[in-house]
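Peer 1: quick check, what structure comes out for this input:
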Amino acid sequence: MRNLLMKVNYDGTHYDGFQTQPQGNTIQDKLEHAILHLTGETLKITGSGRTDAGVHAYGQPFNFITSSQIPLERWCLALNARLPQDIVVTEAWEVPLSFHSRRGAKRKTYRYTINGNRFPDPFQRRWQHHHPMRLDIPAMEQGLAGLLGTHDYTSFASRKSTKTSHVRTIFEARLEVDRSMCRPGSSDQGVIHTYITGSGFLQHMVRIIMGTLMQVGQGKISADRIPVILAACDRAAAGPTAVSKGLALWSVEYDENEN
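Peer 2: Below you'll find the model as predicted:
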């Protein structure tokens, strides 16, 4: 038996998230079906975590135990030939049988993308939240800094969260603005990428953070209120949940001796 660790990129537009659902329209379902078609094995893969419906991923890890002797270098091409074009496996390794892609994850980074230009980009429309009204980016950066550290993030978790503890750690958070597509002399603000790295994330946590930060950017909430919202431990204290299409799982990190 072998434990194989792989990474998958996907456009989540047409899927109900990563984790399997009864209707079978998830990334996990498509991957397991492709493995069955390739090896004849009916198995369950373990993902590094869940993503919401419509959320994307760049290199999401998953692992599974297989008795197949297919050489490592053939797995990616073989699976991709059996997957929809919006799901692509990019890397494969053999790891110890004890490796678990979810329990072993130490740091996860998500990226949320806002197109702040006057007009949407038709080529990026499925991966960006278009918000043409002026945003106060320095205020958003100040609000984001107020979320760093180890806290109870109940205010930024879905009311449907089933986790026994909402304590998590946000290690790093930053905004980057790409102005390469701004029209000279226009009101275009550029494409605003927000990167948030944490020990783990609650259901809808990043999207609620972003919905709240956009209200900060619009002047509806003061950046100074973010620590107060955090301390309230009340979902009603925070802003709305931002749309899913702007969110992507960016990276997952493990200890060097984990794989």
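
Peer 1: from here on, contacts and neighbour counts on C-alpha atoms
Peer 2: Will do.

Peer 1: how close does residue 17 get to residue 230?
Peer 2: 27 Å (Cα to Cα, to the nearest Å).

Peer 1: apologies, that question was intended for residue 32.
Peer 2: 39 Å.

Peer 1: and residue 82, by the same measure?
Peer 2: Distance from residue 82 to residue 230, by Cα to Cα: 45 Å.

Peer 1: what are the ranges of the strands in the protein?
Peer 2: With DSSP state E, the ranges of strands along the chain come out as 2-10, 46-47, 56-66, 87-95, 105-115, 129-130, 149-152, 167-178, 191-198, 247-254.

Peer 1: next up, for comparison:
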Amino acid sequence: MRNLCMKVSYDGTHYNGFQTQPDGRTIQDQLEKAIKMLSDEDVKIIASGRTDAGVHAYGQVFNFLTQSHIPVERWPMALNTRLPDDIVVREAIEVPELFHARYSAKQKTYRYTVNANQFIDVFQRHTQFHHHGKLNIEAMQRAIKHFIGTYDFTSFASRRSTKTSHIRTLFDAYMVVDKSMCRSSTYDQGVIHTYVTGSGFLQHMVRIMMGTLLEVGEGKKSPDDITAIIAAEDRSKAGPTAVSKGLILWDVEYNDFPKKTF
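Peer 2: Modelled structure (predicted):
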């Protein structure tokens, strides 16, 4: 029995999230179907984490056990010919039997993208949240630093969260503003990419953080309010949950294999 680990990118626009659901089309369903077509095996893949409906991934990681003798380097191309165009397996390696895509993960990075230009980018409309109003980006950049550290993030967790503990550690959080598509003499502010890296994340955590940061940008909250919102451990104190389409699972890091591969 071999344990294969793969990295997959997908556009989640037309899927009901990653994890198999009885009433919806999911990324997991498509991957397992492709594996069945290739190796004639019924497998259950293990992912580094779930992504909600409409959420995307650039570097989602999953693993599964197989008895197939197909060389590991041939799996990505073979699976991609059997997958929809909006799902692409980018890498594959063989890992130790005890490797687990979720439990072996060291840290994850999410990226949330806000288009702060006056008009929507028609080519990126499925992966960006368009905010045409004026934002105080400098205030948002000050606010996001308050998230770095180990805290109880109950204020930034879905009310439906079933986790016994909401304590999480964020190692880094920052914004990059791309002004390459800004038009001169307009209200364009650029495309804001927010990166958040942590040991783990709660349901809707990054999206609620973004909804709160957008309120800071709109002047509804101050940057220093973030500290009090975290301390409150009360979901009602934070901002709204930002729309799903702006969120991408950007990267997952492990200690178990070479950096040059994953």
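
Peer 1: out of the strands of structure 1, which is closest to residue 214 of structure 1?
Peer 2: With Cα to Cα, the closest approach to residue 214 of structure 1 among the strands of structure 1 belongs to strand 105-115: 9.5 Å.

Peer 1: once aligned to structure 2, how far is the closest one on average?
Peer 2: Its aligned residues in structure 2 lie a mean 0.4 Å from strand 105-115 of structure 1 after superposition (mean Cα distance after the TM-score superposition for structure 1).

Peer 1: which residues touch that strand?
Peer 2: 48, 121, 127-132, 189-200, 206, 210, 246-255 (Cα atoms under 8 Å, 6 or more residues apart in numbering).

Peer 1: still on that earlier bit, which one of the strands of structure 1 lies closest to residue 235 of structure 1?
Peer 2: strand 149-152 (11.6 Å).

Peer 1: same question for that closest one: list its buried residues.
Peer 2: For strand 149-152 of structure 1, a neighbour-count test (16 or more other Cα atoms under 10 Å) marks residue 152 as buried.

Peer 1: mean deviation, that strand versus structure 2?
Peer 2: Averaged out, strand 149-152 of structure 1 is 0.2 Å away (mean Cα distance after the TM-score superposition for structure 1).

Peer 1: I would like the residues contacting that strand, please.
Peer 2: 165, 166, 167, 168, 169, 170, 171, 230, 231, 233.

Peer 1: from those residues, which would you call buried?
Peer 2: By 16+ other Cα under 10 Å, the contacts of strand 149-152 of structure 1 give 166, 168, 169, 170, 171, 230, 233 as buried.

Peer 1: which residues does the fourth one contact?
Peer 2: Taking Cα under 8 Å, 6+ apart, we find residue 170 of structure 1 in contact with 147, 148, 149, 150, 196, 197, 198, 199.

Peer 1: and the nearest residue to residue 161 of structure 2 once chain neighbours are set aside, how far from residue 225 of structure 2?
Peer 2: Taking Cα to Cα, 6 or more residues apart in numbering, and ignoring the residues beside it in sequence, residue 161 of structure 2 has residue 203 as its nearest neighbour in space, at 6.2 Å. Separation of residue 203 of structure 2 from residue 225 of structure 2 (Cα to Cα): 22 Å.

Peer 1: more neighbours, these two?
Peer 2: More crowded of residue 203 of structure 2 and residue 225, by other Cα atoms under 10 Å: residue 203, with 18 against 15.

Peer 1: unless I'm mixing things up, the more buried one is touching residue 155, no?
Peer 2: No. Residue 203 of structure 2 is beyond contact range of residue 155, at 11.5 Å (criterion: Cα atoms under 8 Å).

Peer 1: that older thread, identify the farthest-apart pair in the buried ones among the contacts of strand 149-152 of structure 1.
Peer 2: 171 and 233 (19.7 Å).

Peer 1: what's the counterpart of residue 169 of structure 1 in structure 2?
Peer 2: By TM-score structural alignment, residue 169 of structure 1 lines up with residue 169 in structure 2.

Peer 1: list the contacts for its match?
Peer 2: Here residue 169 of structure 2 is in contact with 148, 149, 150, 151, 198, 199, 200 (Cα under 8 Å, 6+ apart).

Peer 1: at 10 Å instead, please
Peer 2: The contact partners of residue 169 of structure 2, taken as Cα atoms under 10 Å, 6 or more residues apart in numbering, are 107, 147-153, 197-201.

Peer 1: which one of the residues you listed sits closest to residue 137 of structure 2?
Peer 2: residue 147 (16.3 Å).

Peer 1: separation between that closest one and residue 230 of structure 2?
Peer 2: From residue 147 of structure 2 to residue 230 of structure 2 the distance is 8 Å (Cα to Cα).

Peer 1: between those two, what contacts are shared?
Peer 2: In contact with both residue 147 of structure 2 and residue 230: residue 153, using Cα under 10 Å, 6+ apart.

Peer 1: residue 32 of structure 2 and residue 63 touch, don't they?
Peer 2: No. Counting by Cα atoms under 10 Å, residue 32 of structure 2 sits too far from residue 63 to count as a contact (11.1 Å).

Peer 1: picking up where we left off before, okay, and the common contacts of residue 203 and residue 155 of structure 2?
Peer 2: Contacts common to residue 203 of structure 2 and residue 155, judged by Cα under 10 Å, 6+ apart, are absent.

Peer 1: can you give me the helices for structure 2?
Peer 2: 27-39, 75-80, 137-144, 205-217, 225-232 (DSSP state H).

Peer 1: okay, the ones you listed, which one's buried deepest?
Peer 2: helix 205-217 (a mean of 24; mean count of other Cα atoms under 10 Å).

Peer 1: against which helices or strands is that one packed?
Peer 2: The helices and strands touching helix 205-217 of structure 2, judged by 3 or more Cα pairs under 10 Å, 6 or more residues apart in numbering; DSSP states H and E, are strand 105-115, helix 137-144, strand 191-198, helix 225-232, strand 247-254.

Peer 1: and the ones you listed as JSON lines, adding distance to residue 68 of structure 2?
Peer 2: Output for those, formatted as JSON lines (distance: least, Cα to Cα, whole Å):
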{"stretch": "strand 105-115", "distance to residue 68 of structure 2": "25"}
{"stretch": "helix 137-144", "distance to residue 68 of structure 2": "46"}
{"stretch": "strand 191-198", "distance to residue 68 of structure 2": "35"}
{"stretch": "helix 225-232", "distance to residue 68 of structure 2": "48"}
{"stretch": "strand 247-254", "distance to residue 68 of structure 2": "25"}
